[in-house]
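Chemist: Just to be clear, the model below is a prediction. Sequence and coordinates:
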Amino acid sequence: MAEEEDPFASEGKRTAPICILFEDARQVFKFDDLGREVAQIAFPAALALTADPIASLIDTAFIGRIGPVELAAVGVSIALFNQVSRIAIFPLVSVTTSFVAEEDTVSPEGPEVSPENKELIPQKESSDSALKFSSFDSEKLEQMTTRRHIPSASTALVMGSILGLVQAILLIAGAKPLLNFMGVGYDSLMLTPAQRYLTLRSLGAPAVLLSLAMQGVFRGLKDTKTPLYATIAGDATNIILDPIFIFVFHLGVSGAAIAHVISQYLISVILFWRLMDQIDLVPPSIKHLQFGRFLKNGFLLLMRVIAVTFCVTLAASMAAHLGPTPMAAFQVCLQVWLAASLLADGLAVAGQAILASAFARKDYSKAAATASRVLQLGLVLGLILAAVLGVGLRVGAKLFTKDVNVLHVISIGIPFVSATQPINTLAFVFDGVNFGASDFAYSAYSMVAVALISILCLFILSSSYGFIGIWVALTIYMSLRALAGFWRIGTGTGPWNFLWR
């Protein structure tokens, strides 16, 4: 058996693991095999990931025409819904992507035909028997032999459905106290529209979690085009229905929520229909489901996402305590901040899927090259986003509101939104790289440490400097996230210890 190629066998090629960040930097835009593979996964994934925040931005733009109170109320509700969703979504999607990529890599190109199905294959006894095998039977057999058995996919769908129902019940039943925790008092003008929007949008929680679980499956299969097409169809429906429900039917914030829920169920139906063509979603028995494996690694990522969620939710809560005007401005800045930064998640998805396959094959040369390429592309993307948002948001802020006071506060947040983009993109890509290495434990524990420091900064800086203090604290938070990801690879520890060879 041929010896595995060692990417570090050549003397002097790399002196320390940290050099992986600068490896072949001149070829960052090279469209070789790796470049094509990254682009084919990252580009559709980035578009799909940013589609939902863009839909939320469009919701924000339409609602901003109603009034600043409604804009602030919906801002709090969206922040709450998204952060609660992330608690379930992020662990589920991340674990699903890695597990499906690993299973798809180590399994044969196509599933073996079961003994039961073999009986349906016509034997070459005579030409007559071949003729008896109709075209309908041929199509049926082809479908049976091409649909793959991937236990992680079935497990992800079951867990996504259950978690979606739990989230819907939680948000609908606890809407008032949760909004109160977010800074919307029982005597606040924001309470009624915020509760109405949150309750209606929560009806779409099962569809949201199920669709994202399926997106995790498609990512593991390195197919990010299907989720993109489904997301575009759903969000286009949302954009069309928004003005109809809000202004034509005079439903206000309720109309925006209803339009969003309809779009999410449409996305789920499309993804489920397409997934059924590729994977046999019904496992032979419940024993084939991998609940134990999901729960073990999902719990680690749950710790991580709770830490992340608490930081962002606390920031939104502190902005809400400052009043409707700062909260409305914070909502606009936060949505733009997240939508732009999520473009880097496309690279993170590509890195995770390719790395999971490479580690499953023990192809460390491919793993090192992939990590270098996606990190370098992430830095370039961050610099481009910083320049675009620094100029574009000053002009585009008027798309979200005409209120002079809100626009003034938005202008204060613009430098933070734009300047932090390189940091944000690197943080997201580092996450994808470490997930691809199945380094879930380090990702969880390091994020908890980052969150503790960031929460302390939020309390101190927001109480002293208000709106500006919140954004300074968020900048510190993202910087620490990027540093934690850099530390693992740069020191060559954990799954990256092969970099020392």
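Modeler: Structure received.
Chemist: When you work out contacts or count neighbours from here on, use the C-alpha atoms and nothing else.
Modeler: Will do.
Chemist: for the protein, longest helix please?
Modeler: helix 440-490 (DSSP state H).
Chemist: on contacts alone, who are the packing partners of that one?
Modeler: helix 291-321, helix 404-419, helix 421-436 (3 or more C-alpha pairs under 8 Å, 6 or more residues apart in numbering; DSSP states H and E).
Chemist: structure B:
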Amino acid sequence: MTTPTSAAPTLRRVAGLALPALVVLAAEPLYVLVDTAVVGHLGRTPLASVAIGGQVLTVAAWLGTVLAYGTTGRSARRYGAGDRAGAVAEGVQASWLALAAGLLIAVGAQVFADPLARTLAGNNPDVAAAAAHWLRVAALGAPGLLLATAGNGWMRGVQDTRRPMYYVLGANLLSAAACPTLVYGLHLGLIGSAIANAGAQTLSGALFVRALVAERVSLRPHPAVLRRQLVLGRDLLLRGAAFQASFLSAAAVAARFGAAALAAHQIALQLWFFCALVLDAVAIAAQSLVGAALGAGEDEQAKALARRITVIGLVSGAVFAAVIGAGAGVLPKLFTSDPQVFAQAMRAWPWFAGMLPLAGVVFALDGVLIGAGDVRYMRNLTVVATLGGFLPAIWLAYWLHLGLAGVWAGLTLFIVIRLVGLLARMRSGRWAVVGATR
């Protein structure tokens, strides 16, 4: 496999992988934004309930991200070494792990929805009850969600980002159309949102399973490969656990400032996730290209790709910052007509917009290190940023009654700590290890 050495081909290759991946990444948060807008006009309590239930369900998305990122790195190295069949085989084993994890989440949500919702909702029993009801239904889509993310992982590894675009976009467009119909047309209210959510995930997962079967490779589970994937996934899992602890704690703190603050946090957070996942398209290109370059033994090319992808991430983040900042008076009103919710959103907005250029660099460098398989360093850095930055900052915001602005200041600190650590790792060059496996 030959990697380009000039700037223009590199940009074309990044764009060729990133743009279809951008559609995939944007499809899910766009659907969530549509869902948030539909539910938001049911009232403050339903919107706050989705904020709680949605935060719990992001555990499934987190596990899916772990599977996808770990699979992309391993598949890309094998693909770069000329072993496409081996790259696809990584996807088969990841799909078995995805199915098992998805079923556990779906069953666990039926059992633990009530205590989780009560814990996160604080002293608001109406929000807790509605959140638990929503979560039980929406969690039925967890197996499909995880199968889809595993499918995305191996397809990105073999540098096929077009088919995932069609699969994910089609399923989410169908459900985005179904959501208002179920909520308002069929008068199902909040549960209509959960049904549409689960339907999108199930359909998407089925499409990725069909693509895997069409590759005509062995579909049997192989314990040795599963163990290796689990070892790699362990560090990504701990890294993801730090993220989940951060965002669940942020929701819990926001809930303690009142329903209006929690609803505003949901609006800002979903827009933040949308920006983050769109910016992550650059990281996905980095995973695939850097992993393939290292698999082919081209460590200098991998370093050149890392430098260029860092610049692309910075520019992309700055563009999002300009859009979010300019839309401060308009964007929150798309999701709520409650003046108290809007006022609370404005407290988070300066932090939200200001961190985006830094986040663009962080997400790009995350992709470089995942593609390189340098996940242990990423784990340690994320844990330090969580325990030493985010969690102390948001609970201090609660104790000092700093409100939603304090919560979002904590998120900014989290990004800054990670940025410093990632830049130091890039400068060291110790992440660029060549070979078909690491």
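Modeler: Looks like it came in fine. Here the structure is a predicted model, which means the values were calculated and not measured.
Chemist: circling back: can I get the helices and strands packed on helix 440-490 of the first structure in CSV with mean neighbour count and distance to Ser98 of the first structure?
Modeler: Shown next, in CSV, are those (neighbours: other C-alpha atoms under 10 Å; distance: least, C-alpha to C-alpha, whole Å):
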stretch, mean neighbour count, distance to Ser98 of the first structure
helix 291-321, 20, 11
helix 404-419, 19, 31
helix 421-436, 28, 6
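Chemist: for stretch 194-203 of the first structure, the distance to its chain's centre please.
Modeler: Centre-to-centre, stretch 194-203 of the first structure and its host chain are 22 Å apart (C-alpha atoms, centre = their mean, to the nearest Å).
Chemist: again with stretch 156-173 of the second structure
Modeler: Mean-position distance between stretch 156-173 of the second structure and its chain equals 15 Å (C-alpha atoms, centre = their mean).
Chemist: so where is that stretch in the first structure?
Modeler: The aligned range for stretch 156-173 of the second structure in the first structure is 219-236, by TM-score structural alignment.
Chemist: So what touches that stretch?
Modeler: 40-42, 44-45, 47-48, 51-52, 55, 96-102, 104, 215, 218, 260, 262-264, 266-268, 270-271, 274, 349-350, 353-354 (C-alpha atoms under 8 Å, 6 or more residues apart in numbering).
Chemist: Comparing stretch 254-266 of the first structure with the second structure, how large is the average distance?
Modeler: Compared with the second structure after the fit, stretch 254-266 of the first structure shows a mean deviation of 0.8 Å (mean C-alpha distance after the TM-score superposition for the first structure).
Chemist: In the second structure, what range does that stretch match?
Modeler: The aligned range for stretch 254-266 of the first structure is 191-203, by TM-score structural alignment.
Chemist: Which among the contacts of stretch 219-236 of the first structure count as buried?
Modeler: 40-42, 44-45, 47-48, 51-52, 55, 96-102, 104, 215, 218, 260, 262-264, 266-268, 270-271, 349-350, 353-354 (16 or more other C-alpha atoms under 10 Å).
Chemist: Tell me where the second structure has helices.
Modeler: 7-40, 44-80, 84-121, 125-138, 142-157, 162-180, 190-214, 223-255, 259-295, 299-326, 339-372, 375-385, 391-399, 403-428.
Chemist: Mind checking these for the one nearest to Val434 of the second structure?
Modeler: Nearest to Val434 of the second structure, of all the helices of the second structure, is helix 259-295, at 4.5 Å by C-alpha to C-alpha.
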